[in-house]
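**Q** only the shape, not the letters, is given here:
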């Protein structure tokens, strides 16, 4: 891979930095984008903590809402892993805070990549673009799509759905020779690299610190970030990945009470503050009109979001770690980093 230059957008993010570390381990030349070049030192520190040489990474400033920087970012690039997209810990008051950078940023990257002669873009979408449509009780696959206009679909799920739809429409109408593959991860866990936490790891930290008094009967899918990075590279390289989307999950969905039980059972004293209380469904529904987080949970109460990674395994040979291993790797890294209060 040393003759190819790979661009990873959003290099300081949890998935982005893991993709960079994996690419460097495979001998690739890597360029990445950051919104603010003042974060270059932070990025290099993360790469170093991940066991790679940060001097091998070329850093370019580029914002998803601005054309500036993107021609430089894609110059001489053969493949793009478009990972950058906002992922908040809480629902924003204005959903355009997520939708605009997700959708416009994706189109900006695709335009630049096409014009620069890039071979393939791998877009990081989300299971959120899959799992919030009609729910007939089957296991979700890549054929399923979230309905962004469905009641209760939050801003993040809408942003990922609209961004992915826009990407496929662009490829169909004006992509030229540019290829697109899409990865749709569930909740991304795995070892933290430094104290700047993703939303999934921030939730685990809140649980371990006892800051969550009770948990709703909603479910989510889990996957290890190292396996997500591996799937991105497989989707980038495999000839049969072009024009396809791939769900990245490990095993069946976990409910939030099941997640808490895994932490308590495996971590012992370190998980002593993890709640055993379940939030009654009626409390979630009563609070939904007044709280954006509860509003997005209410329609999903009691509904399992089991999904299949059969396609990624069959087409790309991808085999993820068990979901429990991903969750516990996150929790143990938070403890080792000294982020969990003693």
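**A** Structure's in. What do you need? Nothing here was measured: the structure is a model prediction, and the numbers come from that model.
**Q** please count neighbours and contacts with C-alpha atoms only from this point.
**A** Will do.
**Q** count the residues that sit near residue 76.
**A** 16 (other CA atoms under 10 Å).
**Q** kindly report the same for residue 282.
**A** Neighbour count for residue 282, taken as other CA under 10 Å: 11.
**Q** and it, helix, strand or coil?
**A** Per DSSP: H, G, I helix; E, B strand; the rest coil, the secondary structure class of residue 282 is helix.
**Q** ok, so what distance separates it from residue 76?
**A** 56 Å (CA to CA, to the nearest Å).
**Q** with residue 107 instead?
**A** Look at residue 107 and residue 76: by CA to CA, they are 19 Å apart.
**Q** then this one, side by side with the first:
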């Protein structure tokens, strides 16, 4: 499969950039979509993702809500990885700010893939939020679980559920001569190294902790996965025979968040950082959740055990330990300029 052309939508995003990097490292030709090629601060780093790649990355402009650009973007591709979708925790005033780009954008990409004639497999980046069980939190969540969109208070979660449902319905209704293999990747909370200083919800939340903007840490337990494992899962979906037709939850482990932050504090605070280790009383978190949809969302996704069966046994991935994930993330944010370098900063241990 080396040398095959792969389209990656949302190439400048947190997940998309890692997908592009890993594809290049494994010898694929990569075409990435971005919203604005002229925004050099957002896209310039993509040309240096991989040292001495077999094929330089090709970047093209495409907008999720404009179908015309996707026909040209998909042209000649054997595989498509649709990683572009807005991610925010705080609910927007207008739900369509998230829902329309997620659903319509996914369908625009899939329509272009179906009409292209060369695409054999498509991987859509979804979310474990599409596997919630309304009203019950017992047992491990699996790919057989489907969220009920109208019951989801998080607009982001609803957008991911509706987009994934639209993708499966679209492929099911395609005529046989236009069908392709579809896989959906459903990651839990994504952490891990950043490849640029670009802002993003996942990165900003952790950067705020490193910068001391979050003085106390909520006592919650979350499922997390490394962004590098998420990217690798995308690639395994085009190289693994059993992947098409499957939803695949991507999860490393369920961990107590304060213990993770303490691990990073032990590593970084001697180097001049002030990462907090004080925890927030649970009653305070409950009160705050009454006034903040983002905090309410965090409480709702806490303590949910998520299956790793397909991730490990179908895709064959052994997850990176989350403590390593977070330490690598901390160093990366300094190295890419997202967090200031202190006078005591020593750099990553492997340098």
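**A** Looks like it came in fine. Just so it is clear, the structure is predicted and the values come from calculations on it, not from any experiment.
**Q** how close are the two chains, by TM-score?
**A** Superposed pair, TM-score by TM-score structural alignment, normalised by the length of the first structure: 0.90. Supporting alignment: 338 aligned residues with a CA RMSD of 2.3 Å.
**Q** where along the first structure do the helices fall?
**A** Using DSSP state H, the helices found in the first structure span residues 14-25, 40-49, 70-74, 96-116, 155-174, 199-208, 225-237, 256-267, 281-287, 292-297, 310-316, 323-336.
**Q** residues touching stretch 182-191 of the first structure, excluding its own?
**A** 122-130, 200-201, 220-226, 228, 231-232, 235, 244-249, 326-334 (CA atoms under 8 Å, 6 or more residues apart in numbering).
**Q** what span of the second structure lines up against that stretch?
**A** Under TM-score structural alignment, the match for stretch 182-191 of the first structure in the second structure covers residues 184-193.
**Q** endpoints of the matching stretch, how far apart?
**A** Taking CA to CA, the first and last residues of stretch 184-193 of the second structure lie 23 Å apart.
**Q** also stretch 146-158 of the first structure?
**A** 8 Å.
**Q** give the buried residues for it.
**A** Along stretch 146-158 of the first structure, the positions that meet the burial threshold by neighbour count (16 or more other CA atoms under 10 Å) are 146-148, 152-158.
**Q** nearest to residue 298 of the first structure among the residues you listed?
**A** Here the nearest of those to residue 298 of the first structure, counting by CA to CA, is residue 152; it sits at 7.4 Å.
**Q** out of the contacts of stretch 182-191 of the first structure, which are buried?
**A** Counted by 16+ other CA under 10 Å, the contacts of stretch 182-191 of the first structure give 122-130, 200-201, 220-226, 228, 231-232, 235, 244-249, 326-334 as buried.
**Q** could you dump the helices of the first structure into JSON lines with distance to residue 7 of the first structure added?
**A** Below are the helices of the first structure laid out as JSON lines (distance: least, CA to CA, whole Å):
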{"stretch": "helix 14-25", "distance to residue 7 of the first structure": "9"}
{"stretch": "helix 40-49", "distance to residue 7 of the first structure": "14"}
{"stretch": "helix 70-74", "distance to residue 7 of the first structure": "7"}
{"stretch": "helix 96-116", "distance to residue 7 of the first structure": "10"}
{"stretch": "helix 155-174", "distance to residue 7 of the first structure": "17"}
{"stretch": "helix 199-208", "distance to residue 7 of the first structure": "24"}
{"stretch": "helix 225-237", "distance to residue 7 of the first structure": "11"}
{"stretch": "helix 256-267", "distance to residue 7 of the first structure": "35"}
{"stretch": "helix 281-287", "distance to residue 7 of the first structure": "42"}
{"stretch": "helix 292-297", "distance to residue 7 of the first structure": "34"}
{"stretch": "helix 310-316", "distance to residue 7 of the first structure": "21"}
{"stretch": "helix 323-336", "distance to residue 7 of the first structure": "26"}
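**Q** closest to residue 134 of the first structure out of those?
**A** Closest of these to residue 134 of the first structure is helix 155-174, at 14.2 Å (criterion: CA to CA).
**Q** contact partners of that closest one?
**A** Against helix 155-174 of the first structure from outside (CA under 8 Å, 6+ apart): 87-88, 91-92, 95-96, 98-100, 102-104, 106-107, 110, 123, 125-126, 128-130, 132, 145-148, 178-180.
**Q** how close does it sit to the second structure?
**A** Mean deviation of helix 155-174 of the first structure relative to the second structure after superposition (mean CA distance after the TM-score superposition for the first structure): 1.1 Å.
**Q** by how many degrees do that helix and helix 96-116 diverge?
**A** Helix 155-174 of the first structure runs at 20 degrees relative to helix 96-116, counting by axes from the mean of the first three to the mean of the last three CA atoms, to 10 degrees.
**Q** mind listing what's buried along helix 155-174 of the first structure?
**A** Neighbour-count burial for helix 155-174 of the first structure [16+ other CA under 10 Å]: 155-164, 166-168, 170-171.
**Q** cool, and stretch 176-194 of the second structure?
**A** Quick answer for stretch 176-194 of the second structure (16+ other CA under 10 Å): 178-194.
**Q** what's the match for residue 282 of the first structure in the second structure?
**A** In the second structure, residue 282 of the first structure lands on residue 283 (TM-score structural alignment).
**Q** over to residue 88 of the first structure?
**A** In the second structure, the residue matched to residue 88 of the first structure (TM-score structural alignment) is residue 88.
**Q** tell me who's in contact with its match.
**A** Counting by CA under 8 Å, 6+ apart, residue 88 of the second structure has contacts 156, 201.
**Q** for residue 95 of the second structure, see how far away the residue lying closest to residue 43 of the second structure once chain neighbours are set aside is.
**A** Nearest residue to residue 43 of the second structure in three dimensions, chain neighbours excluded: residue 12, at 6.1 Å (CA to CA, 6 or more residues apart in numbering). When distance is defined by CA to CA, residue 12 of the second structure is 24 Å away from residue 95 of the second structure.
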